[in-house]
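> Sharing a model that was predicted from the sequence below.
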Amino acid sequence: MSPVAYPVSTAAVLHASLDLRIEQRTAWPPRAGEAQIAILSTGLCGSDLHYYTHGRNGDFAVREPLVLGHEAAGVITAIGDGVSHLEVGQFVAIEAGVMCRACSNCLGGRYNLCSRMRFASSAKTFPHLDGTLQTRMNHPAHLLHPLPEHCSPERGALAEPLSVVLHALRRAQLQPGHSVFVIGTGSIGILACSVAKALGASRVAAADINRGRLAFTKAHGLADDVYHIDLSANPSLPRVPTKGGPGAPADESIRRSRENAMAALDAFGAPDGFDVVMECTGVEASAQMGIFAARTGGKLMLVGMGTSTMSLPISAAATREVDILGTFRYANTYPSALALLGSGVLRGVDHLVTHRFPLDRAAEAFALMRKGVDENGDIVLKVVVEAPRPGHQ
């Protein structure tokens, strides 16, 4: 009897910092409850870049070869036993986090907080779970979401970062008529502006230190107003006295952040602040600025993943009842995210992907992300790694 010939999967595998290798692997058949997907589009994000550049993302170091990528969509090529809601040839978005479905958080609908979560392309758990920078992968079928009409695989790959935004806005309880201030206009911040408008925000403003990103945000109608944070405006501020003696560096940072917030609110003509502030950088100074930019009784959403310890002006939040809310990934968001992507109501979404690379040039894609601008001086926002559809190589 002739041996069974399984298809081959090409993968971009990280072995160490700056050591990304293109390798061939066997694409084994999906197990019960799984489906096999030919990955067509994977968007690269900041965590992927940290792994590529440093061999780690925060506390999570790569301990074995790891396939990166988790913002992805593709087409189903095979179905395992017990899967009845999907079919071969169907286009799907891939939800990368595999939850246990049995702990209290999973059973309570907050599976993003699952203590046994295994997330594709993350080195948090060991053995690691490979991500989507490969031409074929098997994944639990319940985490594969059919793409709606008028939603390409590239647009479907945006369902993952869009889910981050949706989850954060749900936690903020954004209502039509609320005003929203987004600090940081990377891909998450840009999507936050777009979604806030789509959900009926009365006003959306954005701030960043990068003029190019702000110009993009304004040009595509994603924000009503933008503000450039000039880091050189107050290069050295006097120390602020405290009860314990001379002011500490943290006091200076908070004072500078307050001044930046007041200058932005003045430029926006919004002296009372915003109902919801979305901090999308993870930078301490931006979180500080967000507290001062929120209105009395408003909310600050900490969306960006930054340093593990921050110095924040808690009294400025407490005395004005500014709620500081954390958010981590997402739960139960993919259907809504895909519906938005298919509806055409999200402004600027088709301009978010600025650069595309084939899988065998994935290292070049990461190198471009590190630079932030391309050879023509154009801004780099979302970089997508593409693979041809099966039968179209």
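Received the coordinates, thanks. Residues are numbered from 1 along each chain as shown.

> going forward, measure contacts and count neighbours with C-alpha atoms only.
Noted.

> So which residues of the stretch 201-350 of the chain form helices?
Taking DSSP state H, counting those that start in this stretch, the helices of the stretch 201-350 of the chain run over residues 211-219, 249-268, 284-293, 314-318, 334-343.

> Out of the ones you listed, indicate the one that is most buried.
Highest mean neighbour count among the helices of the stretch 201-350 of the chain (mean count of other CA atoms under 10 Å): helix 284-293, with a mean of 27.

> quick one on the thing from earlier: include distance to residue 225 when you put the helices of the stretch 201-350 of the chain into JSON lines, please.
Below are the helices of the stretch 201-350 of the chain laid out as JSON lines (distance: least, CA to CA, whole Å):
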{"stretch": "helix 211-219", "distance to residue 225": "7"}
{"stretch": "helix 249-268", "distance to residue 225": "7"}
{"stretch": "helix 284-293", "distance to residue 225": "14"}
{"stretch": "helix 314-318", "distance to residue 225": "25"}
{"stretch": "helix 334-343", "distance to residue 225": "23"}
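
> Tell me which of the ones you listed sits nearest to residue 183.
Set against residue 183 and scored by CA to CA, the helices of the stretch 201-350 of the chain come closest in helix 284-293, at 6.8 Å.

> I'd say residue 181 and residue 204 touch.
Yes: with contact defined as CA atoms under 8 Å, residue 181 and residue 204 form a contacting pair (5.8 Å).

> Could you check which of those two is surrounded by more residues?
A direct count of neighbours by other CA atoms under 10 Å for residue 181 and residue 204 places residue 181 higher, at 29 against 25.

> List the residues that contact the more buried one.
Residue 181 sits next to 204-207, 274, 276-278, 293 when contact means CA atoms under 8 Å, 6 or more residues apart in numbering.

> Closest one to residue 341 out of these, please.
Closest to residue 341, out of all of the contacts of residue 181 and judged by CA to CA, is residue 204, at 19.7 Å.

> could you measure that closest one against residue 217, distance?
According to CA to CA, to the nearest Å, residue 204 and residue 217 sit 11 Å apart.

> what does residue 277 give?
Separation of residue 277 from residue 217 (CA to CA): 17 Å.

> swap in residue 34?
From residue 34 across to residue 217, the span is 39 Å (CA to CA).

> second one coming, line it up with the first:
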Amino acid sequence: MTVDPAAMRMTQSSVRAANLALVLSRIPGQQGTISRADIAAQVGMTRSTVSRLVDDLIMGGLVREGGTTAGARGRPAVPLSLQKGTVVSLGLEINIERIVATVVDLAGEMIDVQQRDLDVLGLSPADAVALLMELANTALESRPDGARLTGAVLALPGLLDRTGTRVLRAPNLGWEGVSPSDFWDLTVDGDPVPLRCANDVDCSALTVLRDDPQASFIYVTGEVGIGSAIAIDGALLTGRSGWAAELGHVCVDPDGELCGCGSVGCLETVVGARALLDRHGYPDLDSLIADAESGQDAAVTVITEVAVALGIALGAALNLLDVENIRLGGHLGRLEPLLRDRLAAELDRRVLWAQHSGIETQVVEDAPLRAAMGAGLSGLGRVLTDPASWIDPILV
């Protein structure tokens, strides 16, 4: 049998590319603590093979070595981390009350943040994207010399098509059938910067997974409305079309208020920040928290109402998904100390397996910036999944 040399080279190249991605995938969740020997043990490769692959990743500017640390026996271990400032992405967000542009590097650090707080509902999509480009250009001025730009990802509060180019429906933003790329015309070093869109809460969840790559959780965050994301063993559960995890539009009161989505009694109409404050006459969340902490009956009633509504929606989700960890962000994270006992009691009552396995609730801090940062991480994802395409042009 004759072996085609070109096919053999292609096979070898494909195997090397897959191995580079496998080795690189072990570093993000173990930065500064994992060594070449550790990776070899985890992925089942020989140390010499892993060492060659790591050398390529270092020469390609994706990985860096730290100082040696003493091991139990043999040579001191050299910890590996993702390289800072060599590959960056634009992480962007357009939301109801702000427009944000960040530059995020492969190590997960925000090199720069440009934010404009304003009423986005008063802008047309074209004007909003024009302002976004202005902020993006300013943020890119902080890009390290020689850093390669992977592209731009825009986090938006709504449903998107599978390609990430068209907003199918964003009720709170007032956008429907909008393609932000139609108004996007950003160039860097003479080259156009491609734009892709993603759901804002999915992007936020990526920042949580960055710190805990194998985590399983339901992440619920809120500002004006309610957004959520689901992770199972480190992978976002997005659904066939990318529309999963819309917990904010689960019905918790069939006789309730009309939601911006067109349905009635959605969780968002009860616990969304704007609906919550408007319905109970509080000027801001601080006032509600202060009254609840002082034990005023009206505020305590509001907190109970929020806990019950969350318990209904989250209880149904936990029964379906068998996930034990809840992460609360945004205004729900701020309310968590007040909600904790009431929400736990509601979940104990509603979740079938609650008495057999504990349900943990955690607060996700800095939720407002997480969407833009997660969008940047999303834009860097293709470097992590296909590092060969990024390092080989440098190594040749």
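Great, that's in hand. Quick caveat: nothing in here was measured; it's all calculated off a predicted structure.

> What TM-score do the two superposed chains give?
The TM-score (TM-score structural alignment, normalised by the length of the first structure) is 0.34; 204 aligned residues with a CA RMSD of 6.2 Å.

> what about the helices in the stretch 1-150 of the second structure?
With DSSP H, counting those that start in this stretch applied, the stretch 1-150 of the second structure shows helices at 5-25, 36-43, 47-59, 125-140, listed in chain order.

> Compare these and give me the one nearest residue 317 of the second structure.
Each of these was scored for nearness to residue 317 of the second structure using CA to CA, and the closest is helix 5-25 (29.8 Å).

> in the closest one, what's buried?
Within helix 5-25 of the second structure, the residues scored as buried using 16 or more other CA atoms under 10 Å are 17-25.

> in terms of contact count, name the helices or strands touching the strand or helix carrying residue 218 of the second structure.
In the assignment (DSSP states H and E), residue 218 of the second structure maps to strand 217-222. Using 3 or more CA pairs under 8 Å, 6 or more residues apart in numbering; DSSP states H and E, the elements in contact with strand 217-222 of the second structure are strand 226-232, strand 325-329, helix 330-350.

> Give me the next element, helix or strand, following the last one.
Put plainly, it is helix 330-350 of the second structure. For helix 330-350 of the second structure, the succeeding helix or strand toward the C-terminus, using DSSP H and E, is strand 360-363.

> Closest one to residue 342 of the first structure out of the contacts of residue 181 of the first structure, please.
Taking the contacts of residue 181 of the first structure together and measuring to residue 342 of the first structure by CA to CA, the closest member is residue 204, at 22.4 Å.

> Surely the closest one and residue 183 touch.
No: judged on CA under 8 Å, residue 204 of the first structure makes no contact with residue 183 at a distance of 10.9 Å.

> circling back: using a markdown table, lay out the helices of the stretch 1-150 of the second structure together with distance to residue 199 of the second structure.
Shown next, in a markdown table, are these (distance: least, CA to CA, whole Å):
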| stretch | distance to residue 199 of the second structure |
| --- | --- |
| helix 5-25 | 24 |
| helix 36-43 | 32 |
| helix 47-59 | 31 |
| helix 125-140 | 16 |
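
> of all those helices, which lies closest to residue 155 of the second structure?
Ranking those by their distance to residue 155 of the second structure (criterion: CA to CA) puts helix 125-140 first, at 11.6 Å.

> Buried residues, the closest one. List them.
Here helix 125-140 of the second structure shows 125-126, 128-133, 135-140 as buried, counting by 16+ other CA under 10 Å.

> returning to that earlier point: now the contacts of residue 181 of the first structure in a markdown table, please, with extra columns for distance to residue 317 of the first structure.
As requested, the contacts of residue 181 of the first structure are exported to a markdown table (distance: CA to CA, whole Å):
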| residue | distance to residue 317 of the first structure |
| --- | --- |
| 204 | 22 |
| 205 | 21 |
| 206 | 21 |
| 207 | 20 |
| 274 | 13 |
| 276 | 13 |
| 277 | 13 |
| 278 | 15 |
| 293 | 10 |
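
> So residue 386 of the first structure versus residue 155 of the first structure, what's the distance?
In terms of CA to CA, residue 386 of the first structure sits 12 Å off from residue 155 of the first structure.

> hmm, I was thinking of residue 139 of the first structure
Counting by CA to CA - residue 139 of the first structure and residue 155 of the first structure are separated by 20 Å.

> and if you look at residue 357 of the first structure?
Distance from residue 357 of the first structure to residue 155 of the first structure, by CA to CA: 15 Å.

> of the two, who's got more company?
residue 155 (22 against 18).

> Surely the more buried one touches residue 339?
No: assessed by CA under 8 Å, residue 155 of the first structure is found out of contact with residue 339, at 11.4 Å.

> Taking their axis directions, the strand holding residue 218 of the second structure and helix 330-350 sit at what angle?
130 degrees (axes from the mean of the first three to the mean of the last three CA atoms, to 10 degrees).

> residues making contact with strand 217-222 of the second structure?
Contacts of strand 217-222 of the second structure from elsewhere in the structure, counted by CA under 8 Å, 6+ apart, are 201, 205, 226-232, 247, 272-273, 323-333, 367.

> at 7 Å instead, please
Contact partners of strand 217-222 of the second structure, identified using CA atoms under 7 Å, 6 or more residues apart in numbering, comprise 205, 227-232, 272-273, 323-332.

> quick check: longest helix of the second structure.
The residue-count maximum for a helix in the second structure (DSSP state H) belongs to helix 297-321.
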